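*Asks:* need a structure here:
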Amino acid sequence: MMQTAAAAAYRNTENSAREDAADSAGPTPDARVSFYDDHPTIADLREEVLLGLGRSPKRLSPKLFYDQRGSKLFDAITELPEYYPTRTEIGILDVYGEEMADRLGRENVLIELGSGSSLKIQTLLTALRPAVYVPVDISKEHLLESAQALAERFPDLRIRAACADYSGSFKLPLDSGWTQLAAFFPGSSIGNFEPSEARALLQRVAAVLGQGGRLLIGVDLRKDPSILNAAYNDAQGVTAAFNLNLLTRINRELGADFETSDFRHKAFFNVEVSRIEMHLESLCDQVVRVAGREIPFGKGETIHTECSYKYSIADFQCLARDAGFESEQVWTDPEQLFSVHCLRVDS
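*Replies:* Okay, here's the model as predicted:
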């Protein structure tokens, strides 16, 4: 059943690619949803891509995966049998949602970073009953679709959606009178950041929440590398399509001429630094034009597109403490695959 659903979502992304090119305006939000747009511009994208491809080794941020098609492909990944993080985190939320709500506090303002699809947040919204929900995501179309779906499911909920890049300094549409703030950062997206960057991001979140504010955050745990390697190299090739879609997006938005068939998806667990690495490997010597600039690739050269750090509970708590948080509680699944932490701003 899961394979069928994922395969169907994978096929549907072919239509989504055409929608990206044809409809940049996107759907009109529900009247119950206000929308704040701080989406990076084409100029921002051009600068970041050229800078990353000019480095040695070449590297691009995983946030660039999430155009509309990329977001739909990621949704398909979360349904794959090999990909344990999403269903495991949802399982933890289902079992301990009420305890988490007790920690975060009810009827407050809930900020969700990297909201993506609405699957995980629904359990938390039911338990928390926040006064205002502020989903934040870089994928504009996906954010609007998710916000509208939640407005229909929770008709009394005020939603103030923000399309923003939270990987750097970011603004949120918060009212000065909102003093009871909590945040939810699911999916172990914190693992996509280098530890120093993760610490800086947590510091920014702490500054937004203020003293005593609480953060509920998902963190993937260290485990057998065979489980990790399978999760990022699925048999259906959906993760490969997700990775390669990055080149398709650059072609469309920056007028580049990547031939996706000249690259392959490569993912592996790097034991020394406890992280999954995803790369796009060039299958031949070639020169690609991006935004008018020629970018040479040697055969076997890669673009490093994503890291996903895996932590022990103690190591993550140490990182959070360095960023100004104190750990209040941790929940895990029976197999210790994944963890959800409640952190409180301490200073």
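
*Asks:* going forward, measure contacts and count neighbours with C-alpha atoms only.
*Replies:* Fine.

*Asks:* Measure how buried residue 220 is and give me the count.
*Replies:* 27 (other C-alpha atoms under 10 Å).

*Asks:* give the contact list for it.
*Replies:* 85, 187-188, 191, 309-311, 337-339 (C-alpha atoms under 8 Å, 6 or more residues apart in numbering).

*Asks:* Who are the contact partners of the nearest residue to residue 114 once chain neighbours are set aside?
*Replies:* Spatial nearest neighbour of residue 114, excluding adjacent residues (C-alpha to C-alpha, 6 or more residues apart in numbering): residue 137 at 4.7 Å. Contact analysis of residue 137 by C-alpha under 8 Å, 6+ apart lists 113-116, 143, 162-166.

*Asks:* Quick check: residue 60 vs residue 243, distance?
*Replies:* 11 Å (C-alpha to C-alpha, to the nearest Å).

*Asks:* More neighbours: those two, which one.
*Replies:* Neighbours per residue, other C-alpha under 10 Å: of residue 60 and residue 243, the larger number sits with residue 243, 25 against 20.

*Asks:* Could you check which helix or strand contains that one?
*Replies:* helix 238-254 (DSSP states H and E).

*Asks:* Any idea how far that helix is from the middle of the chain?
*Replies:* Distance of helix 238-254 from its chain centroid, counting by C-alpha atoms, centre = their mean, to the nearest Å, is 16 Å.

*Asks:* Strands along the stretch 151-300 of the chain, start to end?
*Replies:* Counting by DSSP state E, counting those that start in this stretch, the stretch 151-300 of the chain has these strands, from start to end: 158-163, 181-185, 214-220, 263-270, 275-282, 286-290, 293-297.

*Asks:* this one as well, want them side by side:
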Amino acid sequence: MGVVRQLRQISEDDTGVDVAFRADVHAGLSQTPKAIPARWFYDTTGSALFEDITALPEYYPTRSETDLLTRHAADIAATIGPGRAVVELGSGSSTKTPLLLAAIDPAAYVPVDISGDFLRDSAEALAARFPRLPVYPVEADFTQKVALPREICALPKLGFFPGSTIGNMVARTAVDLLRNWRAALGDGSLMLIGIDRIKDIAVLERAYDDPAGVTAAFNLNLIERINRELGGDMALDNFTHRAVWNDTHARIEMHLVAMCDMDFTVDGQAYHMAKGETIHSENSHKYGPRDANLLLRAGGWTPIATWDDADPAFALILAEATEFRSAP
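*Replies:* Below you'll find the predicted structure:
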């Protein structure tokens, strides 16, 4: 079958810039402390840099999750069963996806990603690998409500949310996303989700601040994207990358740190940053077993199986859609 077609659910202004990106950048630079959502890392350059990050020896999540998918493929497949449409949230290059698709014999594959060019290339590569599998790429922000292709509406569905991407969101946002996808995937659906565990702080910080500087380039690319797409004049050399563990919130935080006092404009709007001030660009929350199960239940999913014997610690959790009930 191959790639059937690519659906696009992105709103752009008359200059070709994502409306939500422009709004989030101005809102984030206007607030105190400054913060811009991590989803805006993933333009074409940022998506490619993230794939480089996943290959770093310090970045254990991809290695641990791939190990779980490989060693437990038969058990995962037996629990899920064949014939489901797999809907992958934030598919990126879909490097782990073939392991799942080869194991479970799906009816269709729907990768959802915000980076259109990257999505197109990875969908075509995967379709070539699985020529009988219908592939329906959807260019969209999976953190918002997404309309699924009509061709899979009648099929039972499996949401696939790897990489512990759920950790990029604070709890209330994560719960909202899980609830949105519970509604989108429908009754009888399943969700296979990657969850990173709390572990030694040194291991965590190395994973997000590698000595080769790839993660720093990934973080700093956000500044380059703002300059390119929004006519910014932010001097890249005035910023540096910082990754720190926040024990109170059980998360790694990434920041873009101002190395000096500076004034700059974005879209002609003036901003100021003092030396040492930061733009908070990403969170990566880590969860213990009870925390992860509580998060899923709050989002409308009931955990039914867990595979979590990876080293460093990581978990794959399979959950089923919780029946919607009216309040008593």
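
*Asks:* TSV for the strands of the stretch 151-300 of structure 1, including distance to residue 257 of structure 1?
*Replies:* Shown next, in TSV, are the strands of the stretch 151-300 of structure 1 (distance: least, C-alpha to C-alpha, whole Å):
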stretch	distance to residue 257 of structure 1
strand 158-163	28
strand 181-185	35
strand 214-220	36
strand 263-270	13
strand 275-282	14
strand 286-290	6
strand 293-297	10
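
*Asks:* Just name the most buried of those strands.
*Replies:* Among the strands of the stretch 151-300 of structure 1, strand 214-220 has the highest mean neighbour count (mean count of other C-alpha atoms under 10 Å), at a mean of 26.

*Asks:* Measure how buried the residue nearest to residue 304 of structure 2 when sequence neighbours are not counted is and give me the count.
*Replies:* Of all residues not flanking residue 304 of structure 2 in the chain, residue 319 sits nearest, at 5.3 Å (C-alpha to C-alpha, 6+ apart). For residue 319 of structure 2, the neighbour count with other C-alpha under 10 Å is 24.

*Asks:* Make sure I have this right: residue 319 of structure 2 is in a strand.
*Replies:* Yes: judged by DSSP: H, G, I helix; E, B strand; the rest coil, residue 319 of structure 2 forms part of a strand.

*Asks:* What's the match for it in structure 1?
*Replies:* Matched by TM-score structural alignment, residue 319 of structure 2 corresponds to residue 343 in structure 1.

*Asks:* got a list of what its match touches?
*Replies:* 214-217, 320, 325-329.

*Asks:* so how far is residue 201 of structure 1 from it?
*Replies:* For residue 343 of structure 1 relative to residue 201 of structure 1 (C-alpha to C-alpha), the value is 14 Å.

*Asks:* so what sits against both of these two?
*Replies:* Joint contacts of residue 343 of structure 1 and residue 201 (C-alpha under 8 Å, 6+ apart) do not exist.

*Asks:* List the superposition-based mean deviation of the helix holding residue 243 of structure 1 with respect to structure 2.
*Replies:* Following superposition, helix 238-254 of structure 1 is found to deviate from structure 2 by 0.4 Å on average (mean C-alpha distance after the TM-score superposition for structure 1).

*Asks:* between that helix and strand 286-290, what angle do the directions make?
*Replies:* Helix 238-254 of structure 1 and strand 286-290 are oriented at 50 degrees to each other (axes from the mean of the first three to the mean of the last three C-alpha atoms, to 10 degrees).

*Asks:* what range in structure 2 does helix 238-254 of structure 1 sit on?
*Replies:* Using TM-score structural alignment, helix 238-254 of structure 1 pairs with 214-230 in structure 2.

*Asks:* That'll do, ta.
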